[in-house]
Every structure is written in structure tokens, then in C-alpha cells.
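S.K.: Sequence and predicted model, in that order:
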Amino acid sequence: MKLTKEWVENELKHSEALENHRPPDEEYAFYCAVRDGDMEYVQKNCTAEVFSNPTGMGVLAKDPLQNLKYHFVITAALVTRYCITGGMAAEQGYRLSDFTLTARMPAPTSTRWWSCITLWCRTSPAKCA
């Protein structure tokens, strides 16, 4: 019951806020671009630093760096699943995700983010299908 009460209070507090999350279609387009190996779209997205732009990101942690890391983990998980549905071998996708998150957890800079996403694109482009 306490959690329900906290949720209701939180919802009332934030329901009239002007901040909104990004439309899901923007995220889906990015995941599909990675899955399909559309390096041009991915590079434009990374160059524009869409991922690290907190506007529309949602707050998973009060600390901005931790918030960005949480979003990176979520993105890695979703990119992995999109690549698997695109034909990448499931275990290869999960190992690539594990590798990226454990061995190369990037500082949230566009350069490091780009290198991680490029790794997925090179592993999964239309070769997925």
C-alpha cells in the first residue's frame, strides 16, 4: 500500500510537468538503424548527441552520470534484442552486450558511445538477416 501511495503522490506531482519523454518511435528508429546496419543514421544520431541529451530522457537516477549509465544499459539491452530479432545469433548478441557493459562500459561521451554502437553495427548489419 505504501508504494501505491508513493506512486499516486509522484504521479500527481509530475502529471502537470512540462517535461515529457521522447516519443518511442525515435528510440525504435535508432534500434532499427543499429539492427539494419544503417551507419549513416546511427552516425547522425550520435553526432547530434541525441543519446546524451537529457531532454526527454527520463530520470532513473538523481546523479546525471548515473542516469546516463542506466540509460546506456537499457539501450544496450534493447539494441541486443533488436539485433537478435534481425537475425543475429542470440548468444552472440548477449555476449556482445555483456562485453560492452562489463569490459567497455563507456564514459557517456559521444565518441565512446559511437564506438560501442559501431561494434554492434559491424556485427549485425543486414548480415543479421
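M.R.: Everything's here; your move.
S.K.: from here on, contacts and neighbour counts on C-alpha atoms
M.R.: OK.
S.K.: What residues sit buried inside the longest helix seen in the chain?
M.R.: Assignment by DSSP state H gives helix 64-85 as the longest helix of the chain. Using 16 or more other CA atoms under 10 Å as the test for burial, helix 64-85 gives 67-69, 71-73, 75-84.
S.K.: Use this one as the comparison:
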Amino acid sequence: MNQHEVQQMTDSFKINPLQFIPGEETFDQEYSVQKQYTTLVFENRENQQAHNSYQQELREMQSIENGDLEQLEACWLDLQPTAYGKLANNKIRNIKNHCLIVVAFASRAAIRGGLAPEIAYSLCDSYIQQIEDCDESIVLVQLAHRAEQQFTKFVADLIPASTKEISQKARAHIDACKQYVFIHLQGKLTVRQIAAALELNPNYLSSIFKQHEGQRLSQFILVEKIKVAQKMLIYSDYSFGEIAHFLGFASQSHLGTHFKTYTHQTLGDYRAFYQTKQKNDE
């Protein structure tokens, strides 16, 4: 997406906040909502139909929040296929709407579990786009469950091997630190820079991060940059030098050295292997 397209998208969201306040324009729609709501409640009671329980929904979201994949999959077995609400007249549109809700809820559960909001939002956006582009009912449901799995795995990866008590204040600082890192992975990024942005002492930030995350903040930054490099190697055509520059490495060689330490593969070998694998999977 070029700069002009980004600006067009940004402009499209520039709406006067007062326009969001319900006014007379929505009176007719509100009447229809209340009428349909009353009819649905009556029909469901008459037919002894009910939605999947709220407790089941809570267990599913708590599984994601706790990074508990086994519990999540157990929750799926409790779902009743006939106990979903009607969100659209068209069958596929109805399934899509349910899947969109599942993905959105899962992303928020992952954030409560410690996943950086920007990562959660971006993954959520990606799954929603895939759902919108799909018209096969089975694939749609699998996509929604795949999203829940991915969010759960992300949260699980955040849980230290030995869980330590952490104050609410320290957790807030660590979460803010991670969020800053994820947003500023492009370019050079230092502990001092992050601490200054968060108005914290660099030594204090480094100390609480190492104590509660089990690794140095500088190491966390490096690993996250390598993860971005991995995705760029697979899903983009950027050269090794362009990727190194984008991520703030001194040179392609500098990136290559750290990349091989982390993945045990060179940049070229990694791109060749995974792009070939992706084509074969297609």
C-alpha cells in the first residue's frame, strides 16, 4: 500500500464523533430491532430453543486468556451446533458473522492474557479478512477455531517457565514496554529509547523485564526483529539488505549473523525452503 492509499484510508475514518450519537435517523431501525427481539424471544421460548450457555463462552475465553490449548479444545466439544443465534438470513453470511465474533472475542481474551494489543489486533484483522474472502462453511468454522488456537499459543508462549508474582504496576510497565517494542520494530531500538518513551529508569525497566520475563529486554527486541524478518522472507519479495535496513540492523551481514544464531539457517536457505514449501502447500 503506497502513501496515497494510506492517506485515503486514514481520511475515510475522519468522522465527526458527534455522528456516532444515536439520533432521529435510527428511530425506524430501533423499532425494527425491538420488534424482532420480541419475536425471537417468544419463538425461542415456544420452541424451547436456547443459545450456547454464557458459562461455556466464558470457559472458552478463559482458556485463551490462560494459554490453555487443551482446555480450549475441550470447550469446543461442549458446543451445540443448533444453539447458535441467527445473525443473517443468508446461511454463509450467518456463519461468517459468528466466526467474526469468535475471532474478535479471542483477540481480546489474548490481550487480557498478556499479548501485546497491536499484535492481537493485527492477527485479528488478518483472520477477519480471510473469513470475509471464504464461502465454504466448514472452512469458515475451521478458520475461527484456528484463530482461537493461534491466540492461545501466543499467550502460552508468554508464560514464563517458572511463574513469579508480579505487582500490578510492574506488569503495566512490562506490557507497555512490549507494546512499544512491537510498534517500533522498524529501525534501531534500544532499552534507553524505550525507557525514555515510558518515562522510566532504563536500569529499572531492564531489571523488572529480566526478572519477570526470563530474558533480557535487548534479547527480547532482537528475537522479535528476527520473527519479523522470518515473515518478510516468506511473504514478501524484499531483498535481504532491505529487510536488514527496515529492521534497523547495521548491515545485511549483521542481520544474517543473528538470524542464523536464532534459526540455524542462513537468510537465503530460510527463504528458499519456506517459499518452496508454501508453493507446494498451495
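M.R.: Cool, got the structure. Since the structure is predicted, the reported quantities are computational estimates derived from the model, not experimental observations.
S.K.: quick one: TM-score?
M.R.: Aligned and superposed, the two chains score 0.76 in TM-score terms (TM-score structural alignment, normalised by the length of structure 1); 124 aligned residues with a CA RMSD of 2.7 Å.
S.K.: between the buried residues of helix 64-85 of structure 1, which is closest to Asp36 of structure 1?
M.R.: Ranked by distance to Asp36 of structure 1 (CA to CA), those are led by Cys83 at 8.0 Å.
S.K.: follow-up on the earlier one: for the buried residues of helix 64-85 of structure 1, work out which two are farthest apart.
M.R.: Greatest spacing in the buried residues of helix 64-85 of structure 1, by CA to CA: Asn67 and Ile84 (26.0 Å).
S.K.: hmm, back to that, where does the longest helix of structure 1 end up in structure 2?
M.R.: Using TM-score structural alignment, helix 64-85 of structure 1 lines up with residues 91-112 of structure 2.
S.K.: Check the mean deviation of the matching stretch from structure 1.
M.R.: Once fitted to structure 1, stretch 91-112 of structure 2 is off its aligned match by 1.2 Å on average (mean CA distance after the TM-score superposition for structure 1).
S.K.: Would you enumerate the residues in contact with the most centrally placed residue in structure 2?
M.R.: Closest residue to the average C-alpha location of structure 2: Ala120 at 2.2 Å, with CA atoms, centre = their mean. Counting by CA atoms under 8 Å, 6 or more residues apart in numbering, Ala120 of structure 2 makes contact with Ser107, Arg108, Ala110, Ile111, Phe151.
S.K.: just how off-centre is the longest helix of structure 1 within its chain?
M.R.: 4 Å (CA atoms, centre = their mean, to the nearest Å).
S.K.: how far away is His51 of structure 2 from Lys153 of structure 2?
M.R.: Distance, His51 of structure 2 to Lys153 of structure 2, using CA to CA, to the nearest Å: 28 Å.
S.K.: Have a look at these two and say which one is more surrounded.
M.R.: Using other CA atoms under 10 Å as the criterion, His51 of structure 2 and Lys153 rank with Lys153 on top: 17 against 14.
S.K.: counterpart of the more buried one in structure 1?
M.R.: In structure 1, Lys153 of structure 2 lines up with Arg122, judged by TM-score structural alignment.
S.K.: give me every residue that touches that match.
M.R.: Contact analysis of Arg122 of structure 1 by CA under 8 Å, 6+ apart lists Gly37.
S.K.: List the buried residues of stretch 74-94 of structure 2.
M.R.: Residues Cys75, Arg93, Asn94 are the ones in stretch 74-94 of structure 2 that count as buried (16+ other CA under 10 Å).
S.K.: again, but for stretch 100-107 of structure 1
M.R.: Going by neighbour count (16+ other CA under 10 Å), the buried part of stretch 100-107 of structure 1 is Thr100, Leu101, Met105, Pro106.
S.K.: Return the member of those residues nearest to Cys128 of structure 1.
M.R.: Thr100 (18.8 Å).
S.K.: ok, and the closest non-adjacent residue to the alignment partner in structure 2 of the closest one?
M.R.: Under the alignment (TM-score structural alignment), Thr100 of structure 1 pairs with Tyr127 in structure 2. Once flanking residues are discounted, Tyr127 of structure 2 sits nearest to Ala147: 6.7 Å by CA to CA, 6 or more residues apart in numbering.
S.K.: who are the neighbours in contact with that neighbour?
M.R.: Val103, Ala106, Cys124, Tyr127.
S.K.: helix or strand for it, which one?
M.R.: According to DSSP states H and E, Ala147 of structure 2 maps onto helix 137-158.
S.K.: Can you find the partner of Tyr66 of structure 2 in structure 1?
M.R.: Quick fix: residue 66 of structure 2 reads Asn, not Tyr. Under the alignment (TM-score structural alignment), Asn66 of structure 2 maps onto Asp36 of structure 1.
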